[in-house]
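In: heads up, no residue letters with this:
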């Protein structure tokens, strides 16, 4: 059986191969997971993953050993959260205040968390699949000159992809100065400039007088106390005819996840009940699982809605 590196190195995915090679060198036991995660990639999926890997490589190359250490920390921490989820049937925390009081946001853990999750964008099949439908089925429909907003842009990868594939009229809003600093630094390292990044709460409405043609909320709603109110606020900044891209993981325990949806249908129904007409929906189970097996085992499924305002 080919190794994880061999399964991509023989094809045109040099950045992905470099990332995998470093991870396997520093964490050999993880190779079996990586090989399974990459098994069966067709040429289109490989090209899409390689594009993300090229961006991630720009961010991690100077400190790859530390990034792999953070990635290992993330995997261990998520396993702890998974065990809690199995025992109690719920996430550890039920409100933003509880997460804040845990000290997670103020500790070294948050640095490990952000840095380690960068690698998950290409090494975890569900994360890579989300990025690919974002480019293929959402950005591809973005007209020249469209105004795109991402709320909670985090690592900046989705804004960087939008700059490549869709539009230069890009905006990012976040309520955390530290998160905005992280996004700004990452965008600069990926060679993306001119993004309007602002400290702003989506629930306060539009900054200025104009709305947006494209709105992105990727892995945002599971972090907030009232995701329905946030989703309705997102629809409020959309122009007539605008589209929204929403990505949420169900059954996905993490140290800062507070809203649990149990199935993709639960989440899709929630979106429909809060002012969005889904035009496309997707469910991407975690590496190594079919959707049905993931549902039976109650493991992570990344759910995507592309929709428009009712």
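Out: Arrived safely. In this text the structure is predicted, and so the values were computed from the model without any measurement. Numbering: from 1, shown residues only.
In: CA atoms for contacts and neighbours, from now on please.
Out: Noted.
In: what segments of this protein are strands?
Out: Using DSSP state E, the strands of the chain run over residues 147-151, 169-174, 196-199, 212-218, 238-250, 276-285, 301-309.
In: possible to save the ones you listed as CSV with mean neighbour count?
Out: Listed next are these as CSV, based on neighbours: other CA atoms under 10 Å:
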stretch, mean neighbour count
strand 147-151, 24
strand 169-174, 21
strand 196-199, 15
strand 212-218, 23
strand 238-250, 22
strand 276-285, 19
strand 301-309, 23
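In: turn the ones you listed into TSV, including distance to residue 84.
Out: Shown next, in TSV, are the strands of the chain (distance: least, CA to CA, whole Å):
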stretch	distance to residue 84
strand 147-151	29
strand 169-174	29
strand 196-199	34
strand 212-218	25
strand 238-250	16
strand 276-285	20
strand 301-309	18
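In: and those strands: which comes nearest residue 81?
Out: strand 238-250 (13.9 Å; CA to CA).
In: quick one: list the elements packing against the closest one.
Out: On a contact count with 3 or more CA pairs under 8 Å, 6 or more residues apart in numbering; DSSP states H and E, strand 238-250 meets strand 212-218, strand 301-309.
In: quick one: closest of those to residue 78.
Out: Nearest of the helices and strands packed on strand 238-250 to residue 78, taken as CA to CA: strand 301-309 at 14.5 Å.
In: residues making contact with the closest one?
Out: The set of residues external to strand 301-309 that reach it, using CA atoms under 8 Å, 6 or more residues apart in numbering, is 126-127, 130, 138, 235, 238, 240-252, 264, 267-268, 275-286, 291, 294.
In: the same query, at a cut-off of 7 Å, please.
Out: The contact list for strand 301-309 (CA atoms under 7 Å, 6 or more residues apart in numbering) reads 126, 235, 241-251, 264, 275-286.
In: putting a second one here so we can go through both:
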């Protein structure tokens, strides 16, 4: 492909992604089937990973979030206030965990031969072993993060859940995936929030090990049915599942423990972190802080 034709193609993608903004903004948010199964907007098909990464490296000015999924460029999220505030709060929480960690914003992450994701947050320990170029996170040649985070506002619950499979593919060395689903406010101004934690070392990595409802209202029936189809009902906890209200800091039920051993995977002298100065066995996310950010946006 000539430079001119490539630039024309990139311009076309940028324009179409810009138009996707209006389609995403036009979504009528209701807590039914759409919040569980909403489809992403396909921008183009049969796109090579190499060409897609060159497009990303050209730093196009685009106001929607997009990724490459099995050769298709798809727009899936509008980074409006709710998304940005939760992303920012998580960034602040994780940035205070340890000076041995680098907390990165959006980063193109190769997950297989035809797919490139862009998580909202990546956490990578310092001094993780340098991989061969074929197993690098992207064209930078750097190692993969050990933790990735996705925040879904307009993105559906089904879409967030399905990302786990490729985040834990044989291509990557990602160890932890955290998904946070934001639901729209209801007529009475209450809302549901959901956090799901996935671990590569789980017997089934694509099944979350933690599923917590932590909003001011229970999950919708559609979301409950969906979750119960992928995980045992008793494994879901929090608001609407017998939990106490998430109405203050440091409530034990609303702490998510992130295993340090997985965060520091493939780092000499830190794996198996017991006894390493300044590194606890688990890092913690207090879900009340996310709820508070959502309330006070």
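Out: Right, received. Where do you want to start? Here the structure is a predicted model, which is why all the values come from computation and not from measurement.
In: superposing both, give me the TM-score.
Out: Scored against TM-score structural alignment, normalised by the length of the second structure, the superposed chains reach a TM-score of 0.33; 162 aligned residues with a CA RMSD of 6.2 Å.
In: of all the strands of the first structure, which one comes closest to residue 120 of the first structure?
Out: Proximity to residue 120 of the first structure (CA to CA) singles out strand 301-309 among the strands of the first structure, at 12.8 Å.
In: so what angle separates the directions of that closest one and strand 276-285?
Out: Between strand 301-309 of the first structure and strand 276-285, the angle formed by their directions is 160 degrees, by axes from the mean of the first three to the mean of the last three CA atoms, to 10 degrees.
In: ranges for the strands of the stretch 1-150 of the second structure?
Out: All strands of the stretch 1-150 of the second structure, identified by DSSP state E, counting those that start in this stretch, fall at 41-44, 65-69, 72-77, 101-104, 109-112, 115-117, 121-125, 147-152.
In: rebuild those as CSV, extending it with mean neighbour count.
Out: Formatted as CSV, the strands of the stretch 1-150 of the second structure follow (neighbours: other CA under 10 Å):
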stretch, mean neighbour count
strand 41-44, 18
strand 65-69, 22
strand 72-77, 22
strand 101-104, 18
strand 109-112, 23
strand 115-117, 22
strand 121-125, 23
strand 147-152, 24
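In: pipe those strands into JSON lines and attach distance to residue 198 of the second structure per row.
Out: Below are these laid out as JSON lines (distance: least, CA to CA, whole Å):
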{"stretch": "strand 41-44", "distance to residue 198 of the second structure": "26"}
{"stretch": "strand 65-69", "distance to residue 198 of the second structure": "20"}
{"stretch": "strand 72-77", "distance to residue 198 of the second structure": "21"}
{"stretch": "strand 101-104", "distance to residue 198 of the second structure": "19"}
{"stretch": "strand 109-112", "distance to residue 198 of the second structure": "16"}
{"stretch": "strand 115-117", "distance to residue 198 of the second structure": "16"}
{"stretch": "strand 121-125", "distance to residue 198 of the second structure": "14"}
{"stretch": "strand 147-152", "distance to residue 198 of the second structure": "10"}
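In: columns distance to residue 96 of the first structure on top of the helices and strands packed on strand 238-250 of the first structure, output as JSON lines?
Out: Formatted as JSON lines, these follow (distance: least, CA to CA, whole Å):
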{"stretch": "strand 212-218", "distance to residue 96 of the first structure": "18"}
{"stretch": "strand 301-309", "distance to residue 96 of the first structure": "21"}
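In: between these, which one is nearest to residue 109 of the first structure?
Out: strand 212-218 (21.4 Å).
In: measure residue 227 of the second structure to residue 92 of the second structure for me?
Out: 29 Å (CA to CA, to the nearest Å).
In: and those two? which has more neighbours close in?
Out: Just comparing residue 227 of the second structure and residue 92: by other CA atoms under 10 Å the higher neighbour count belongs to residue 227, 20 against 12.
In: list the buried residues for the host helix or strand of the more buried one?
Out: Residue 227 of the second structure belongs to helix 221-230 when elements are defined using DSSP states H and E. For helix 221-230 of the second structure, the neighbour count (16 or more other CA atoms under 10 Å) marks 223, 224, 227 as buried.
In: just checking, what packs against the helix or strand just after it?
Out: Next in sequence after helix 221-230 of the second structure, counting helices and strands by DSSP H and E, comes strand 236-238. Where contact means 3 or more CA pairs under 7 Å, 6 or more residues apart in numbering; DSSP states H and E, strand 236-238 of the second structure is packed against strand 210-213.
In: hmm, who's touching the strand it packs on?
Out: Residues outside strand 210-213 of the second structure that contact it (CA under 7 Å, 6+ apart): 193, 194, 195, 196, 197, 235, 236, 237, 238, 239.
In: switch to 6 Å and redo it
Out: Strand 210-213 of the second structure has contacts (CA atoms under 6 Å, 6 or more residues apart in numbering) with 193, 194, 195, 196, 197, 236, 237, 238, 239.
In: report the two of those separated the most.
Out: So, the contacts of strand 210-213 of the second structure by CA to CA: farthest apart are 197 and 239, at 16.8 Å.
In: can you give me the helices for the first structure?
Out: Ranges of helices in the first structure, per DSSP state H, are 4-9, 14-26, 31-38, 43-60, 64-88, 96-102, 109-123, 125-133, 157-165, 177-189, 227-235, 264-272, 291-297.
In: want to throw the ones you listed into a markdown table with distance to residue 303 of the first structure and mean neighbour count?
Out: A markdown table is the format used below for the helices of the first structure (distance: least, CA to CA, whole Å; neighbours: other CA atoms under 10 Å):
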| stretch | distance to residue 303 of the first structure | mean neighbour count |
| --- | --- | --- |
| helix 4-9 | 26 | 20 |
| helix 14-26 | 24 | 20 |
| helix 31-38 | 18 | 18 |
| helix 43-60 | 18 | 19 |
| helix 64-88 | 19 | 17 |
| helix 96-102 | 22 | 14 |
| helix 109-123 | 15 | 20 |
| helix 125-133 | 8 | 22 |
| helix 157-165 | 16 | 20 |
| helix 177-189 | 23 | 17 |
| helix 227-235 | 15 | 19 |
| helix 264-272 | 6 | 17 |
| helix 291-297 | 11 | 14 |
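In: got a markdown table for these, with distance to residue 199 of the first structure too?
Out: Shown next, in a markdown table, are these (distance: least, CA to CA, whole Å):
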| stretch | distance to residue 199 of the first structure |
| --- | --- |
| helix 4-9 | 40 |
| helix 14-26 | 33 |
| helix 31-38 | 37 |
| helix 43-60 | 23 |
| helix 64-88 | 27 |
| helix 96-102 | 18 |
| helix 109-123 | 19 |
| helix 125-133 | 25 |
| helix 157-165 | 16 |
| helix 177-189 | 7 |
| helix 227-235 | 16 |
| helix 264-272 | 26 |
| helix 291-297 | 37 |
